[in-house]
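J.: sequence first, then the predicted structure, then my questions.
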Amino acid sequence: MQDEAALRREMVDICRRMNATGLNQGTAGNLSIRSGDGLLITPSALPYDEMEPDDIVAMGFDGRYQGPRRPSSEWRFHRDILARRTDVDVVLHCHSVHATALACHHRAIPSFHYMTCVAGGTTIRCAPYATFGTQALSDHAIAALEDRTACLLGQHGQIALGKTLKQALWLANEVETLARIYIHALALGEPPVLSDAEMENVMLQMRLRGYGLNSEVEAPHQSQNHT
């Protein structure tokens, strides 16, 4: 993993890209990454275009933090997810428009499109609503993320996980794109869904190809048999 100074710089860059691409707006959303024995997390109520690497807050899993700035008000689910999910190192939360629109209806994203499986399953679940910053919201998020790397938060937004900051940003954009397509598809009626068996097949193919991951799986080599 990169050193802390490099992680801080990349976090600022990713946050600014979130807003520049329309994935997030204003001071909404937050970002964290595992670092040492704790995590680094974006500060509370500071616009991303004003944020500098030194504004990123270093936090322990005991909830204590260092520095002049307070951690994001959503620090609980960042801490709790990273504490429980040793398979990921990054938690990205944003209020992307289409994913949030579905979340306002407490509507999960079904397997209407094969790409739904980028979050690790046949659906992208929607967690029940709970007040922002509370332990209840954290508990709901953890349940919705079981065996998944993304979820919606009821009447709130979305969470995307990753091994790296870029991977989490990629996944958040995929979730937002799926949400936008699903909303358009719903205008024509409830779309058909792919079977669980087909989704398992798609997930297998994605794992073999390392789709969206820093995979060690190699692409097939061209045959050297010229007979």
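T.: Now that the structure is in, tell me what you want to look at.
J.: contacts and neighbour counts: CA atoms only from here.
T.: Noted.
J.: now the strands for the protein?
T.: 30-35, 38-41, 57-60, 65-66, 90-94, 126-127, 150-153, 157-162 (DSSP state E).
J.: and the ones you listed, which is most packed in?
T.: Counting by mean count of other CA atoms under 10 Å, strand 150-153 has the highest mean neighbour count of those, with a mean of 31.
J.: count the residues that sit near Leu171.
T.: Neighbour count for Leu171, taken as other CA atoms under 10 Å: 22.
J.: measure it to Asp54 for me?
T.: Leu171 sits 26 Å away from Asp54, going by CA to CA, to the nearest Å.
J.: do the same with Ala160
T.: 24 Å.
J.: need the contact list for Cys45.
T.: Just so we're on the same page, residue 45 is Ala rather than Cys. Ala45 is in contact with Thr27, Ser72, counting by CA atoms under 8 Å, 6 or more residues apart in numbering.
J.: another structure for you, compare them:
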Amino acid sequence: MPTDPYRELRRAVVETCRRMNAIGVNQGTVGNVSVRGGDGFLISPTGVPYDRLAPEQVVAMDLGGGWSGDWRPSSEWRIHAAVYGARPEAGAVIHTHAPHATALSCLRRDIPAFHYMMAVAGGASLRCAEYATYGTPELAANMLRALEDRTACLLANHGAVGFAPGLEAALALMAEVENLCRQYILARQAGEPVILDAAEMTRVLEIFKTYGRQDLPAPR
């Protein structure tokens, strides 16, 4: 039999799915994970519990929705395909139903710059995409508008989605998005958060261009 060129990517998707649930940014079989591969991407299948997910069940798809193998792809494959088609820098996409992010998505409001770490998603706010039925082209289109100049957003009455160059970075992003959403809820329970102004967030975003980079010289 020919060697599967995506064997390691399939294993990485399975591992990320399990880690996503283990760290609490997702639960059950909701949420989905994909990684770019060749001219398309590899995505978790629909309805398979992640603790029983095998690499061969990860589905290879093209950007037009074609897929191969014995397993059906996630019902949310369109949002993944849309990101890969529109954002060449995206190497992995993760969609979650994280509790706090999902709760805030039901308010259908953008989350403002209450904390400088909002810059982790690329801007001064975490936008909420307009509502559309799950799995539809309309949802994918709404998501892309909310992701303009961003790497993550909320999906109204649904959850959150984000992308990064690789799976590890994408999972870290979604964990931070959930953490920020939890912090925002706590801050609102205690009072009215003080929002950082545009000038400060511009400074923060400039600094964030080197955030986490170990390949750069130490600051003086």
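T.: Sure, I can see it. On a predicted model such as this, the values are computed, not experimentally measured, just so you know.
J.: report the TM-score for the pair.
T.: Laid over one another, the chains give 0.95 as their TM-score (TM-score structural alignment, normalised by the length of structure 2), with 216 aligned residues with a CA RMSD of 1.3 Å.
J.: picking up where we left off before, I'd like the strands of structure 1 written out as a markdown table, with distance to Ile14 of structure 1 added.
T.: As requested, the strands of structure 1 are exported to a markdown table (distance: least, CA to CA, whole Å):
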| stretch | distance to Ile14 of structure 1 |
| --- | --- |
| strand 30-35 | 9 |
| strand 38-41 | 12 |
| strand 57-60 | 16 |
| strand 65-66 | 22 |
| strand 90-94 | 10 |
| strand 126-127 | 24 |
| strand 150-153 | 18 |
| strand 157-162 | 13 |
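J.: tell me which residue of structure 1 lines up with Glu206 of structure 2.
T.: Aligned by TM-score structural alignment, Glu206 of structure 2 pairs with Leu204 of structure 1.
J.: wait, what's in contact with that match?
T.: Leu204 of structure 1 neighbours (CA under 8 Å, 6+ apart): none.
J.: how close does Pro217 of structure 2 sit to Ala169 of structure 2?
T.: For Pro217 of structure 2, the distance to Ala169 of structure 2 - CA to CA - is 22 Å.
J.: these two: who's more crowded?
T.: It is Ala169, of Pro217 of structure 2 and Ala169, that has more neighbours when counted by other CA under 10 Å, with 16 against 7.
J.: so what does the more buried one match up with in structure 1?
T.: Ala169 of structure 2 maps onto Gln167 in structure 1, by TM-score structural alignment.
J.: check Glu76 of structure 2 too.
T.: Under TM-score structural alignment, Glu76 of structure 2 pairs with Glu74 in structure 1.
J.: so its match makes contact with Ala130?
T.: No - contact between Glu74 of structure 1 and Ala130 fails when scored by CA atoms under 8 Å: they sit 11.8 Å apart.
J.: and these two? which has more neighbours close in?
T.: Neighbours were counted for Glu74 of structure 1 and for Ala130 using other CA under 10 Å; Glu74 has more, 22 against 18.
J.: neighbours around the nearest residue to that one once chain neighbours are set aside, how many?
T.: Spatially, and ignoring its direct neighbours in sequence, Glu74 of structure 1 is nearest to Gly133 (4.5 Å; CA to CA, 6 or more residues apart in numbering). Residues lying near Gly133 of structure 1 (other CA under 10 Å) number 14.
J.: what lines up with Gly133 of structure 1 in structure 2?
T.: Using TM-score structural alignment, Gly133 of structure 1 lines up with Gly135 in structure 2.
J.: check Asp49 of structure 1 too.
T.: Taking TM-score structural alignment, Asp49 of structure 1 has Asp51 as its aligned residue in structure 2.
J.: pretty sure its match sits against Arg19.
T.: No - in this structure, Asp51 of structure 2 is not within contact of Arg19 by CA under 8 Å, at 10.0 Å.
J.: how close does the longest helix belonging to structure 1 sit to structure 2?
T.: Longest helix in structure 1, counting residues (DSSP state H): helix 165-186. Helix 165-186 of structure 1, aligned to structure 2 and superposed, deviates on average by 0.3 Å (mean CA distance after the TM-score superposition for structure 1).
J.: can you pull the buried residues of that helix?
T.: By neighbour count on 16 or more other CA atoms under 10 Å, the buried set for helix 165-186 of structure 1 is 165, 167-180, 182-183.
J.: tell me the spacing between Leu82 of structure 1 and Cys104 of structure 1.
T.: Applying CA to CA to Leu82 of structure 1 and Cys104 of structure 1 gives a distance of 26 Å.
J.: pick out whichever of these two has more residues nearby.
T.: More crowded of Leu82 of structure 1 and Cys104, by other CA under 10 Å: Leu82, with 22 against 17.
J.: so the more buried one touches Arg34, yeah?
T.: Yes - between Leu82 of structure 1 and Arg34 there is a contact at 7.0 Å, judged by CA under 8 Å.
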